[in-house]
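1. generate coordinates for the sequence data below:
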Amino acid sequence: LTFSLGKQVGNKFFLTNGEIMTFEKVKALCVKFQASVATPRNAAENGAVRNLIKEEAFLGITDEKTEGQFVDLTGNRLTYTNWNEGEPNNAGSDEDCVLLLKNGQWNDVPCSTSHLAVCEFPI
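-> Presented below is the predicted three-dimensional model:
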């Protein structure tokens, strides 16, 4: 398993292996490589991930614990967001994960769906 594409911003390196998988599998993949699911903290990081992807990708953000309160995977509240218009909307009442759309904006989606894996490595 190799990571072929990457973008560096500050002290982070965002990488994808090009695989499409569920959120749980993305989390496990990133942890396996001592990384975490990509979690943009500002517009520059969000732009780097957007420029890296050719299709929609999971971000390391959920509201699984408290509906409507999106946090990173360590439980910290977000200081930066880039929601698409009308999002998050929890359509179907099961949208607990966050997807980075090709336009760079975010959408809440079910965690059981499969999307591109992007990991974030500290450098």
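
2. C-alpha from now on. contacts and neighbour counts both.
-> Noted.

3. which residues in the protein form strands?
-> 5-9, 12-22, 36-37, 57-62, 71-72, 97-100, 106-109, 114-122 (DSSP state E).

4. among those strands, which is nearest residue 51?
-> Closest approach to residue 51 among the strands of the chain (CA to CA): strand 5-9, 8.2 Å.

5. give me the angle between that closest one and strand 12-22.
-> Taking axes from the mean of the first three to the mean of the last three CA atoms, to 10 degrees, one finds strand 5-9 and strand 12-22 inclined to each other by 140 degrees.

6. pull out the buried residues from strand 5-9.
-> Applying a neighbour-count criterion of 16 or more other CA atoms under 10 Å, the buried positions in strand 5-9 are 6-8.

7. also stretch 96-111?
-> Buried, per 16+ other CA under 10 Å, within stretch 96-111: 96-102, 104-111.

8. and what of stretch 17-28?
-> Those would be 17-18, 20-23, 26-27, for stretch 17-28 by 16+ other CA under 10 Å.

9. check contacts around the closest residue to residue 8 other than its chain neighbours.
-> Among residues not flanking residue 8 along the chain, residue 14 sits closest, at 6.2 Å (CA to CA, 6 or more residues apart in numbering). For residue 14, the contact set (CA atoms under 8 Å, 6 or more residues apart in numbering) comprises 6-8, 38, 48-49, 118-121.

10. before we move on, what about residue 3?
-> By CA under 8 Å, 6+ apart, the neighbours of residue 3 are 15-18.

11. residue 2 now?
-> Per CA under 8 Å, 6+ apart, neighbours of residue 2: residue 17.

12. the structure of the following sequence is requested for comparison with the preceding one:
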Amino acid sequence: MALLKLFLGALLLLQFVLLDGAEPQNLNCPAYGGVPGTPGHNGLPGRDGRDGKDGAIGPKGEKGEPGVNVQGTPGKAGPSGPAGAKGERGPPGAGAQGPPGKVGPPGAVGPKGDKGNPGLPAGTAVQSALVTQLQSDVKHLRDRLTAVEKVLGFRMFRKVGQKYYVTNGLKGNFEKALKFCSDAGAKIVLPRSEDENKVITSLQAALESTYVYAGATDRQKEGHFVDMSGQPLTFTKWKENEPNDHNGGEDCTAIYKSGVWNDINCNSEWHVVCEL
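-> Here you go, the predicted structure:
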């Protein structure tokens, strides 16, 4: 600031020097002695002076308020440290073991038993029984299916209990009847009850047949009729005064359309019915 005042003072002094040496000029404006003139225009501002030297360091300011304590974000986890040493073994439990009991005297040795057959594990025995039962069931179903397939191969059939009576309307003597049924995987019909006997008569009505051969003869012993396996008959329905072995030549059995039985000549030709 002092330097600026000095500079302005030197500039004003130079102006007076220049004015004193110049010639007087005519003024257009009238002026009266002793009256100050109008102030002139301000001159142009001078150039900035040079920076002064740094002043003395001021006194230390008062201590500011403490800043806000804000925790920064956690840094990345560092690498795992080395494994620590194995700790010592802990003390034993509080339970106490009782004293050992006395050893009893040895028992007598029994006689050696017979060597048994090696048994199967429980699970294996059950599985074996189930497999056996399943095989039996499958065989039964196959047999039934085979029988049904055979039945469907005949023109007529009737079901009675677990049997099927089948026929194609064939006629022939007793030997031909036996062969026909055997070739079909069946046997010649032989009723074992009144219900089965009635089923035969229903087939006879459909065939319009007078007689149907039955599987019973007395060829081995006259008057003693047996089935095709040689077993005594468990059911019969002989017509009155039959069997009579007329003229000594009636060794076979036929069922009349009314359901009664009669002994006839084995060479007679009658309808053939088989049973499955």
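
13. work out the TM-score between the chains.
-> With the length set by TM-score structural alignment, normalised by the length of structure 1, the two chains reach a TM-score of 0.95; 120 aligned residues with a CA RMSD of 0.8 Å.

14. before we move on, the earlier item: so how far is residue 67 of structure 1 from the residue nearest to residue 8 of structure 1?
-> 28 Å (CA to CA, to the nearest Å).

15. same question for residue 122 of structure 1.
-> Per CA to CA, residue 122 of structure 1 is found 29 Å from residue 67 of structure 1.

16. what's the closest of the buried residues of stretch 17-28 of structure 1 to residue 56 of structure 1?
-> The closest of the buried residues of stretch 17-28 of structure 1, once distances to residue 56 of structure 1 are taken by CA to CA, is residue 20, at 9.5 Å.

17. circling back: now render the buried residues of strand 5-9 of structure 1 as TSV, adding distance to residue 44 of structure 1.
-> Shown next, in TSV, are the buried residues of strand 5-9 of structure 1 (distance: CA to CA, whole Å):
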residue	distance to residue 44 of structure 1
6	14
7	11
8	10
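
18. for the residue nearest in space to the middle of structure 1, what are its contacts?
-> Centroid-nearest residue in structure 1: residue 59, 0.8 Å away (criterion: CA atoms, centre = their mean). Counting by CA under 8 Å, 6+ apart, residue 59 of structure 1 touches 37-40, 97-100, 118.

19. over to residue 116 of structure 1?
-> Taking CA under 8 Å, 6+ apart, we find residue 116 of structure 1 in contact with 16, 18-21, 53, 55-58.

20. how about residue 23 of structure 1?
-> 58, 97, 111-115.

21. ok, residue 21 of structure 1 touching residue 58?
-> No - with contact defined as CA atoms under 8 Å, residue 21 of structure 1 does not count as touching residue 58 (9.2 Å).

22. and the aligned partner of residue 45 of structure 1 in structure 2, how many residues sit next to it?
-> Aligning on TM-score structural alignment places residue 45 of structure 1 opposite residue 196 in structure 2. For residue 196 of structure 2, the neighbour count with other CA atoms under 10 Å is 19.

23. once you drop chain neighbours, what's closest to residue 100 of structure 1?
-> If the residues on either side of it in the chain are set aside, residue 100 of structure 1 comes closest to residue 106, at 4.8 Å by CA to CA, 6+ apart.

24. please report how far the one you found lies from residue 84 of structure 1.
-> 5 Å.

25. and the contacts of stretch 79-96 of structure 1?
-> With CA under 8 Å, 6+ apart as the criterion, stretch 79-96 of structure 1 contacts 40-43, 62-64, 67-68, 104-111.

26. what's the span of that stretch, first residue to last?
-> 18 Å.

27. same check, this time on stretch 102-118 of structure 1
-> End-to-end distance for stretch 102-118 of structure 1, by CA to CA: 13 Å.

28. just tell me the aligned range of it in structure 2.
-> Against structure 2, stretch 102-118 of structure 1 falls on residues 257-273 (TM-score structural alignment).

29. alright, calling it a day.
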